[in-house]
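**Student:** I'd like to go over a predicted model; first the sequence, then the structure.
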Amino acid sequence: MADDIDAIFARIGFGYWQLIATAAANLATAALAPALIGSTLTNAQVQYRCQETGTLNTTEGFDNGCSRSSELVIDMQTVSNTTQQTPTIYETSNSVSNTSCSSWEYDTSVFTSTITMEWGLICEDAWLSSLYQMVICAGCMMGDVVGGAFGDRIGRTATLRYGSLVVVAAALGIGLLPIYSLVLVCRFALGLTLSSIMYPTFNLVIETTPTSRRTVVGMILCSPFSVSVVIFTGLGYFLRDWRTLHLASSIFAFLLLPVSWVVDESPRWLAQKGYLEEAKDVLKKAARYNGATLPPTEELDKIMQKLAADSEQTSAESKNSSLGDLKLIFSNRPMAAIVIITPLTWFLMSIVYLGIPLNVNNFGGNPFIYVALTGVMELVPIIVGVAFSKRFSRVPVMSISFFGAGLCCLVVTAVTEEMWWLRWILVMAAMVMISTALTMNFIWATELYPTVIRSRGSCSCSLGGHFGFFITPFITDFLAMRFLWLPNIILGLCGVVAGTLVFFLPETKDLNLCETMKDVEDRWKAGKCKQSTELRNLGVLSYVKSKDDSSENSAIGGNYRH
């Protein structure tokens, strides 16, 4: 069944019809960027001091103090015609006692308003400041579970449309609500819905893209995040009020809502669910939009009938193929390896990926330049990675990227602050490497999981990734308070471990997408996979369909890779 569908999409090609879904996926990814890393500017750490009242505080500069110091001086005044003395108490700047502050002044030379400033999230309330970043990561983790289930059950487009409505409401709530607890609720909802819609939408694009274009399209889908980071930093430079910056950077979320209602459902998903007529209608629309021709009606009907015959078996497997069904998963060796290792690599990768930009407060330097450069570094793998990924397989690219990022983070701990230029080079090199791994991991996760559990499989990877995002603030904020060098050590070790784990995953470059878990197991046992080869002159692909593992194969431009 995989070959038949891939052959049809090879004839349809990649054109205007796929661009609609690609636009939706790009907007979802772009909307996630300011939500995920926006706290670097909207909740930036600022200097503060006890607010002066009269002569209560004569401290010059911002000392980040949570109490004021004063000396009590008693002037005994004799009250006339009595023997009682009434003391006059006043305070001087000489420090002999401490008094807790009731209000603070903030350094507004860089940011006029931040989350911390508005609600006074410092001193004993400093832990509340970290919740702003943590709740959206918690929402993303929950969204991975919800998005995977809904993406496979109600469809890719339904998940996208209904989720977009919640995204807009949550984004407006964050920018307008005056109560911090309600802002946190909206942050959680924003993370939940963005995560829920991003991966099903990503799968929709990959499932409708010809195999020869999959790598290029997959890497293009990752570029909006990097572009959005750079745009967000530019907006932050001119908009120093956190509410204004948040609403302005939510433009991608607002644009996603109308676009989501013109996206067609994935024909692969429709076929898996037995909606064969609907799948055929979508394929006809795709061919019409792209100016392509489908196979003759008789042949197309024959393919649909074959899909109908396979749909009952596929549907039965789908019902039993939940990632929670351990017996089914672990009886299939390659699927067990995929299900265990991929979320773990995503967890480790995400700690490094988010830890580098969040570590700006410990790294020093201009925060706008630092965050903007991390976004620019993310574009490098997309610009040069297309040709690189076509030449090399998934496993070596991923391993080198992980090892490179980890080693750069480890080495930077040994570089002194006087060699600031070398520290910047190492950090940005680590960002390039980990961005390469992230870009390829989006594509690889989609290729590793079969259609019956692709959304849930991809979202399980995202769940591991967002759990890594969730604990990253603990590393960059709390641990750094005690050991400033520790965050980079942890980031480095995460990269090295992830680079080792990828060797246990199967190679998928230039291979057709699997439809069922049995396809994954058969490909593993046979020790050989079909490889599609592009006909350079015609710009289309021909696929091989074998009758069994021992039969001879014939194809136009096709071969086997052992």
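**Tutor:** Sure, I can see it.
**Student:** From here on, just use CA atoms for contacts and neighbour counts.
**Tutor:** Fine.
**Student:** centre of the chain versus the strand or helix carrying L463, how much separation?
**Tutor:** Assigned by DSSP states H and E, L463 belongs to helix 454-473. On the basis of CA atoms, centre = their mean, to the nearest Å, helix 454-473 is displaced by 8 Å from the centre of the chain it belongs to.
**Student:** Assign a three-state SS to T86, would you?
**Tutor:** At T86 the chain is in strand, as set by DSSP: H, G, I helix; E, B strand; the rest coil.
**Student:** Chain neighbours aside, what residue packs nearest to it?
**Tutor:** Q77 (5.7 Å; CA to CA, 6 or more residues apart in numbering).
**Student:** Check for me that the one you found belongs to a strand.
**Tutor:** Yes: applying three-state DSSP, one finds Q77 inside a strand.
**Student:** where exactly do the helices run in the stretch 201-350 of the chain?
**Tutor:** 214-238, 242-249, 251-260, 267-272, 276-290, 297-319, 326-330, 333-358 (DSSP state H, counting those that start in this stretch).
**Student:** Which among the ones you listed is found nearest to L426?
**Tutor:** With CA to CA, the closest approach to L426 among these belongs to helix 333-358: 11.0 Å.
**Student:** structure B:
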Amino acid sequence: MDLEEALKLVGEFGPYQKRAVAVLVLTQVYMACQSMLIVLVGFTPEYRTEQQHQQQDGVPVSQHVTFTENVDSIVTEWFLIKQQAYKVSLAGSLFFAGLLIGNVVFGPLSDKIGRRPVYLTGLFFEVVFGYVTAFAPSYEVFAASRFLVGLMNGGIGLVCFVLTQEYVGKSYWAMTGTLTSMTFAVGIALFGALGYLIQPWRSLATAANSSGVLFFLLSVTLPESPRWLYSQGQAERAEEVLRFMASRNGNAVKHLMLQRVGVSKAGNHKSRGAGVLQLIIHPVLRLRTMVLMYGLTLDWRTIRTNSQFEFVLAGALLSVTSLALVGKLMVSAAFNIAYVYTSELYPTVIRHESHLSYCVLVVCLCVSQRALHTSMPFTVFCLSGLSAGCLGLLLPETLNRPAAETLEELGSPGLGRVLESKVSRKKHLSDVTMVNLENQKQEKLMS
């Protein structure tokens, strides 16, 4: 049997898969806390400066800084104010720089050596570097640890997302992918509540990082992705994982044997050696990557609440803020769907590389937004959104269709474009109707 048939026999979303997915999804809470850590630990309270000593010409020699708020943060500990204030933003930028590099490095690495070892190694070192952040003796150590935490966070975030889908049947990919994004948002809210309860920044960093220890211990028992094993030609190991899942689901599966047709395909060195370059070399992947990269983002700092921007339209009072929030809602929905859709469009052997374009795209758009006039970003976002919707018609429909495991399967006739798929389905239905009519005529003649 093929992999999808085997998963139906094992249980596409049985009790064991539910527990495994729950562990991976809840890990997003820990990752969200690490992503938002600098927002609270880097808070700058109100302060005043007093001149202590003056020279005869009146030029101050030294100043005494007094913080008027009782806040414990990296700003108050290392006096990151005035000329040193940029260091707070620098620490946040280092985290997201590590996030980008982690996606670029860990994604292809997991496609080569496996999802499980990359995920466990990344999570382990993120916890280690997270404790380095909490006990950093100086700002330099703190900043370096934030970069390393971001490096691991970006890598395991991608692997974690793919694992939540490769453990279950394809019909549950949309649900598990959406749960991953939703849980990350919930983690941000929970981190805000945690910051309210725990004020000292070192205690907050320690508490936020300690949950990673629990998730690492729970993740140690997770098996390797059966889809990845099968795509690499390791059908025997894939069968072992599937039998293990079946036993935990309460399904007695004794004679489970996967098709060996994927062995020769997975052993194609040309396909496996190119890695991320397949996004450019392969004609099908090149088109899909160009269309999917045509996304958009919306910076929350562009949302303004000034009443002078309010206007009346069709008798209803609208504001730029409400319109921006609706736009942000749609962007978030499209981004979530694009993540799930991308996993369905790309084969297992190169699935991680397909998500790299989002990181590069977000960085480019953020840079362009700072360089352009204030009205230009929204014009660019509007035009890119409209054109992206049109270009999406060039992509195939993936609903209720098998996922490709190898690059060779991308050329199968069932993976046409959306418009072509509708025409082909109508033609198929008409052909089936004609066959049924012919059969009815033959039955009447026979009778």
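**Tutor:** Arrived safely. Please read these numbers as outputs of a predicted model, since none were measured by experiment.
**Student:** TM value for the aligned chains?
**Tutor:** TM-score for the superposed chains, counting by TM-score structural alignment, normalised by the length of structure 2: 0.80, backed by 414 aligned residues with a CA RMSD of 3.6 Å.
**Student:** circling back: in TSV, list the helices of the stretch 201-350 of structure 1 along with distance to G155 of structure 1 and mean neighbour count.
**Tutor:** Formatted as TSV, the helices of the stretch 201-350 of structure 1 follow (distance: least, CA to CA, whole Å; neighbours: other CA atoms under 10 Å):
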stretch	distance to G155 of structure 1	mean neighbour count
helix 214-238	20	21
helix 242-249	29	20
helix 251-260	13	20
helix 267-272	7	22
helix 276-290	12	18
helix 297-319	14	15
helix 326-330	23	15
helix 333-358	22	23
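**Student:** matching residues in structure 2 for stretch 267-276 of structure 1?
**Tutor:** Mapped onto structure 2 using TM-score structural alignment, stretch 267-276 of structure 1 spans residues 226-235.
**Student:** can you list contacts of that stretch?
**Tutor:** 3, 111, 114-115, 166-167, 237-239, 241-242, 258-260, 262-267, 348-349, 405-406 (CA atoms under 8 Å, 6 or more residues apart in numbering).
**Student:** Structure 1: which residue goes with E166 of structure 2?
**Tutor:** By TM-score structural alignment, E166 of structure 2 lines up with E207.
**Student:** that older thread, which of the helices of the stretch 201-350 of structure 1 sits closest to F14 of structure 1?
**Tutor:** Within the helices of the stretch 201-350 of structure 1, the stretch nearest F14 of structure 1 is helix 276-290; the backing value is 7.3 Å (CA to CA).
**Student:** how much does the closest one stray from structure 2?
**Tutor:** Helix 276-290 of structure 1: mean distance to aligned residues in structure 2 after superposition is 1.1 Å, counting by mean CA distance after the TM-score superposition for structure 1.
**Student:** and that helix with helix 297-319, angle?
**Tutor:** In terms of direction (axes from the mean of the first three to the mean of the last three CA atoms, to 10 degrees), helix 276-290 of structure 1 departs from helix 297-319 by 120 degrees.
**Student:** how about L541 of structure 1, secondary structure?
**Tutor:** Strictly by three-state DSSP, L541 of structure 1 counts as strand.
**Student:** Dump the helices of the stretch 201-350 of structure 1 into a markdown table; add distance to F469 of structure 1 as well.
**Tutor:** Shown next, in a markdown table, are the helices of the stretch 201-350 of structure 1 (distance: least, CA to CA, whole Å):
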| stretch | distance to F469 of structure 1 |
| --- | --- |
| helix 214-238 | 16 |
| helix 242-249 | 20 |
| helix 251-260 | 21 |
| helix 267-272 | 30 |
| helix 276-290 | 37 |
| helix 297-319 | 30 |
| helix 326-330 | 26 |
| helix 333-358 | 6 |
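**Student:** Could you say which one of the ones you listed comes nearest to G15 of structure 1?
**Tutor:** In terms of CA to CA, the element of the helices of the stretch 201-350 of structure 1 nearest to G15 of structure 1 is helix 276-290, at 5.2 Å.
**Student:** Just give me how far the closest one sits from the chain centre.
**Tutor:** Chain-centre distance of helix 276-290 of structure 1: 31 Å, with CA atoms, centre = their mean.
**Student:** What of stretch 464-481 of structure 1?
**Tutor:** 14 Å.
**Student:** end-to-end on it?
**Tutor:** 26 Å (CA to CA, to the nearest Å).
**Student:** Would you mind listing the buried residues in that stretch?
**Tutor:** Going by neighbour count (16 or more other CA atoms under 10 Å), the buried part of stretch 464-481 of structure 1 is 464-473, 475-477, 480.
**Student:** any chance you could map the strands in structure 2?
**Tutor:** All strands of structure 2, identified by DSSP state E, fall at 47-54, 60-67, 311-313, 316-318.
**Student:** Mean neighbour count added to those, as a markdown table?
**Tutor:** Formatted as a markdown table, these follow (neighbours: other CA atoms under 10 Å):
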| stretch | mean neighbour count |
| --- | --- |
| strand 47-54 | 11 |
| strand 60-67 | 12 |
| strand 311-313 | 10 |
| strand 316-318 | 11 |
